[in-house]
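K.L.:
quick one, what's the 3D model for this:
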Amino acid sequence: MNGKKLHRSYRNRLSNFNSWKAGNDIEKGLLFPQNMGPYLSIDETSLSLGELYTIITNKDARGKKGTVVAIVKGTQSDGIIPLLKRLPKRLRNEVKEVTMDLAGSMNLIVKHCFPYAKQVIDRFHVQQLGGEALQEIRIQHRWKAIEAENKALEKARKTQAEYHPKIYANGDTLKQLLARSRHLLYKAQVNWSQEQEKRASLLFELYPDLGQAYALAQKLSWIYNHSSSKSLALTRLAQWYDQVEKAGFKTFNTLSKTIQLHYERILNYFDNRSTNASAESFNAKIKAFRSQFRGVKDVPFFLFRLTKLFA
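P.N.:
This is a model prediction of the structure:
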């Protein structure tokens, strides 16, 4: 049978999509109050053409049926809050904890819709910022290396001489060394391969500031992994702030200010060590489901199938 014909037959006859009661409210938002629980996650995902949807999930469902609490188009808090307030107030007031990323809109949504819930900023989003601050320094050095090589090539052409870039002990040129160091900078040193150890040794010898920035990023992860309480984590973060200030890296100073502005919600992690991993896992399932269709052209039908599986 023709694939398109089979799709139409399933959509219009076999799936009960046309009689789906929620179908008319897709643009407004899909709510499933029966899936509410005390521990929720809130995150955003893209379904098609960069259009973002805010999705609230129940952690206790573990990514199976009963996971989806709400799917709302957009990420603007002023449009999402009125929709979520349609959920029964009693159920919303029973929510104890909501994990999220650093987006300001998420803070407002949870504050207004789940007033008694503790807000927890996901640790991996904070650590990701640390990694990005480190990578920004590496990228700056890489652009300088590319520019220096371009100037050397241009000079060689003018003098009709051959240009041979310097090859380091591990076989990399300077430009290659900076490009190929990307992945090792995300890893802890104990997880480096022998080749990555050699590359890192060369990198930090040539660029001591990268070694210092790597230590700062790893120290942030260490605080999360080895702090048993809020008070201990707060003390260690204060020491980390001092180290960042002394280092003088612009990207890490920005990260430090971000953590200071959100430190209460960041430190809430140490109460139950809750993360937004369940929401990220659910997003991965959505992406896998979406890839089976090679993109989403019919958003209402996609949401219909998604809610049948997970709501």
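K.L.:
all contacts plus neighbour counts: C-alpha atoms, from now on.
P.N.:
Fine.
K.L.:
which helix runs longest in this protein?
P.N.:
Using DSSP state H to define each element, the chain has its longest helix at helix 123-158.
K.L.:
buried stuff in that one?
P.N.:
Neighbour counts using 16 or more other C-alpha atoms under 10 Å place 123, 126-127, 129-135, 137-138, 141-142, 145, 149, 153 of helix 123-158 among the buried residues.
K.L.:
what's the answer for stretch 27-45, then?
P.N.:
Here stretch 27-45 shows 29-33, 35-45 as buried, counting by 16+ other C-alpha under 10 Å.
K.L.:
what's the burial count for the nearest residue to Phe124 once chain neighbours are set aside?
P.N.:
Spatial nearest neighbour of Phe124, chain neighbours left out: Thr275 (7.7 Å); criterion: C-alpha to C-alpha, 6 or more residues apart in numbering. For Thr275, the neighbour count with other C-alpha atoms under 10 Å is 20.
K.L.:
quick check: the two most widely separated of the buried residues of stretch 27-45?
P.N.:
With C-alpha to C-alpha as the measure, no two of those lie farther apart than Pro38 and Thr45, at 22.4 Å.
K.L.:
that older thread, tell me which of the buried residues of stretch 27-45 fall in strands.
P.N.:
Members of the buried residues of stretch 27-45 lying in strands (criterion: DSSP state E): Leu30, Leu31, Tyr39, Leu40, Ser41, Ile42, Asp43, Glu44, Thr45.
K.L.:
these two touch, right, the last one and Leu52?
P.N.:
Yes. Taking C-alpha atoms under 8 Å as the contact criterion, Thr45 and Leu52 are neighbours in contact, 5.5 Å apart.
K.L.:
at the geometric centre of this structure, which residue do we find?
P.N.:
Centroid-nearest residue in the chain: His125, 5.4 Å away (criterion: C-alpha atoms, centre = their mean).
K.L.:
contacting residues around it?
P.N.:
Counting by C-alpha atoms under 8 Å, 6 or more residues apart in numbering, His125 touches Asp101, Leu102.
K.L.:
recalculate using a threshold of 7 Å.
P.N.:
The contact partners of His125, by C-alpha atoms under 7 Å, 6 or more residues apart in numbering, come to Asp101.
K.L.:
about what we covered before: skip ahead from the longest helix of the chain and say which helix or strand is next.
P.N.:
Where DSSP states H and E defines the elements, the next helix or strand beyond helix 123-158 is helix 174-180.
K.L.:
now show me the structure for the sequence below, then we'll compare the two:
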Amino acid sequence: MDRYPITGRSLEWFFDIDGDLFERQYKHHLSGYWQWKDSTEGLHAERWRVFPQNIGPRLSIDETSLSRGELYTIVTNKDAHGRKNAIVAIVLGTDADTVIHALRQIKSALRNKVTEVTLDLSDSMNKICRMAFPRASRVIDRFHVQRLALDAVQEIRIKHRWDAINSDTDARERAKLEGRKYEPERLENGDTLKELLARGRYALFKSPEKWTASQRQRTEMLFSLYPDLKEAYRLSQNLRVIFNKRSSKDSARLNLARWYDRVADSGFKSFNTIAATFYEHADEILNFFDNRSTNASAESINSKIKAFRAKLHGVNDTKFFIFRLCNIYA
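P.N.:
Here you go, the predicted structure:
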């Protein structure tokens, strides 16, 4: 057996280390956590932590879950690209006043240097940005906007699927009462109607150029059987085109106004609700066309937090998790 040159112990010794013991030793002695835990920063760490030195002209704000579904609001610096010095603030909860209080621990001179903040459609996030970063342009993430339209399409598909399930159940019951074997009607691709409506779900999230051959066949059949689903999908894709087009803000405003008119003509209740939401946040949505900024940096941090949490098999000590998280990304 090979020997480690300094200790003289066999290399097997390194593979026999108790993982739980090593984790405890790291937490209690090596990491510096216990000294930090009783410091001024550590005492309020579970409620909020801010890092004024990480602030930059372009920020993102979003919410994420650290443990047991408990939500935290995270403000990140876009220019850090999800790496070191990315986290500007991490605050327990999504209450606007609580987050504003934490962010106001950063001097106003620094906060006034922020020129742009990307966010979602949440009113609380909008208020936080307005009060904490008064000179910044607020940009609602285009993907949150598009997702609402795609969800409206899925709502129509789900309604048709429940109708198909109920019809299939009734047909089975009739066949049972008549003493005959039930054979569901199959379409040209081999799907039953309820299978078509279930399996067509994924294609409706995509643009047509990304459909596979089987997805194209399914959507053509769906649109033939359900014209309202075709119209709803067309509206969602028209919205996607507006955001993909590199147009000026004024041109985008006109295109969105035309889209609102098409929504009104469609008569879809879910799309009318979405259009009203868009109209309410029109300025923040149109600000996207200034620099085409998105909330991708915030989503990147969220993904890394989830991966880190999964690697630890969950979070038992929230304060220690925040300590490690901030050491890595703040």
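K.L.:
quick one: TM-score?
P.N.:
Remark: TM-score between the superposed chains equals 0.99 [TM-score structural alignment, normalised by the length of the first structure]; 311 aligned residues with a C-alpha RMSD of 0.8 Å.
K.L.:
before we move on, back to that, which one of the buried residues of stretch 27-45 of the first structure sits closest to Lys246 of the first structure?
P.N.:
Nearest to Lys246 of the first structure out of these is Asp43 (C-alpha to C-alpha; 34.9 Å).
K.L.:
alignment lookup: Ala164 of the second structure to the first structure.
P.N.:
When the first structure is aligned by TM-score structural alignment, Ala164 of the second structure is paired with Ala145.
K.L.:
please name the nearest non-neighbouring residue to that match.
P.N.:
With C-alpha to C-alpha, 6+ apart, the residue lying closest to Ala145 of the first structure is Lys175, at 5.8 Å.
K.L.:
what about that neighbour, how many neighbours?
P.N.:
By other C-alpha under 10 Å, 19 other residues sit near Lys175 of the first structure.
K.L.:
before we move on, what about Ala217 of the first structure?
P.N.:
For Ala217 of the first structure, using other C-alpha under 10 Å, the count is 24.
K.L.:
now the strands for the first structure?
P.N.:
Secondary structure of the first structure by DSSP E: the strands cover 30-31, 39-48, 51-58, 68-73, 97-100, 118-121.
K.L.:
so which of the ones you listed gets nearest Leu6 of the first structure?
P.N.:
When those are compared by C-alpha to C-alpha, strand 39-48 sits nearest Leu6 of the first structure, at 22.4 Å.
K.L.:
whereabouts in the second structure does the closest one align?
P.N.:
With TM-score structural alignment applied, strand 39-48 of the first structure matches the range 58-67 in the second structure.
K.L.:
compared with the first structure, how much does that stretch deviate?
P.N.:
Mean deviation of stretch 58-67 of the second structure from its aligned counterpart in the first structure after superposition (mean C-alpha distance after the TM-score superposition for the first structure): 0.4 Å.
K.L.:
dump the strands of the first structure to CSV, plus distance to Ala169 of the first structure.
P.N.:
Listed next are the strands of the first structure as CSV, based on distance: least, C-alpha to C-alpha, whole Å:
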stretch, distance to Ala169 of the first structure
strand 30-31, 59
strand 39-48, 44
strand 51-58, 47
strand 68-73, 53
strand 97-100, 45
strand 118-121, 43
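K.L.:
closest to Phe310 of the first structure out of those?
P.N.:
Nearest to Phe310 of the first structure among the strands of the first structure is strand 68-73 (5.9 Å), distances taken as C-alpha to C-alpha.
K.L.:
gap between the closest one and the chain center?
P.N.:
Using C-alpha atoms, centre = their mean, to the nearest Å, the mean C-alpha position of strand 68-73 of the first structure is found 19 Å from that of the whole chain.
K.L.:
so where in the second structure does that strand end up aligned?
P.N.:
Mapping strand 68-73 of the first structure onto the second structure (TM-score structural alignment) gives residues 87-92.
K.L.:
repeat that for stretch 293-300 of the first structure.
P.N.:
Counting by TM-score structural alignment, stretch 293-300 of the first structure corresponds to 312-319 in the second structure.
K.L.:
over to stretch 155-172 of the first structure?
P.N.:
Counting by TM-score structural alignment, stretch 155-172 of the first structure pairs with residues 174-191 of the second structure.
K.L.:
buried stuff in that stretch?
P.N.:
Along stretch 174-191 of the second structure, these residues count as buried under the neighbour rule (16+ other C-alpha under 10 Å): Asp191.
K.L.:
if we can go back for a sec, quick one: the match of Ala164 of the second structure and Gln176 touch, right?
P.N.:
No. Counting by C-alpha atoms under 7 Å, Ala145 of the first structure stays clear of Gln176, with 9.6 Å between them.
K.L.:
Thr76 of the second structure reaches Asp62, doesn't it?
P.N.:
No. Judged on C-alpha under 7 Å, Thr76 of the second structure makes no contact with Asp62 at a distance of 8.6 Å.
K.L.:
overlap in contacts, those two.
P.N.:
Taking C-alpha under 7 Å, 6+ apart as the contact rule, Thr76 of the second structure and Asp62 both touch Ala298.
K.L.:
now do the residue nearest to Phe320 of the second structure when sequence neighbours are not counted against Arg49 of the second structure, distance only.
P.N.:
Of all residues not flanking Phe320 of the second structure in the chain, Tyr33 sits nearest, at 7.1 Å (C-alpha to C-alpha, 6+ apart). To Arg49 of the second structure, Tyr33 of the second structure is 15 Å away according to C-alpha to C-alpha, to the nearest Å.
K.L.:
what's the answer for Trp36 of the second structure, then?
P.N.:
Trp36 of the second structure sits 13 Å away from Arg49 of the second structure, going by C-alpha to C-alpha.
K.L.:
can you check Ala136 of the second structure too?
P.N.:
22 Å.
K.L.:
same check, this time on Phe278 of the second structure
P.N.:
Relative to Arg49 of the second structure, and taking C-alpha to C-alpha, Phe278 of the second structure is found at 33 Å.
K.L.:
same check, this time on Arg240 of the second structure
P.N.:
Counting by C-alpha to C-alpha, the gap from Arg240 of the second structure to Arg49 of the second structure is 37 Å.
K.L.:
rewinding a little: contacting residues around the match of stretch 293-300 of the first structure?
P.N.:
Defining contact as C-alpha under 7 Å, 6+ apart, one finds that stretch 312-319 of the second structure is touched by Ala45, Glu46, Ser67, Arg309, Phe321.
K.L.:
and if we set it to 6 Å?
P.N.:
The contact list for stretch 312-319 of the second structure (C-alpha atoms under 6 Å, 6 or more residues apart in numbering) reads Glu46, Ser67.
K.L.:
what residues of that stretch count as buried?
P.N.:
For stretch 312-319 of the second structure, the buried set under the neighbour-count rule, 16+ other C-alpha under 10 Å, comprises Val315, Lys319.
K.L.:
gap between it and the chain center?
P.N.:
Taking C-alpha atoms, centre = their mean, one finds the center of stretch 312-319 of the second structure at 22 Å from the center of the full chain.
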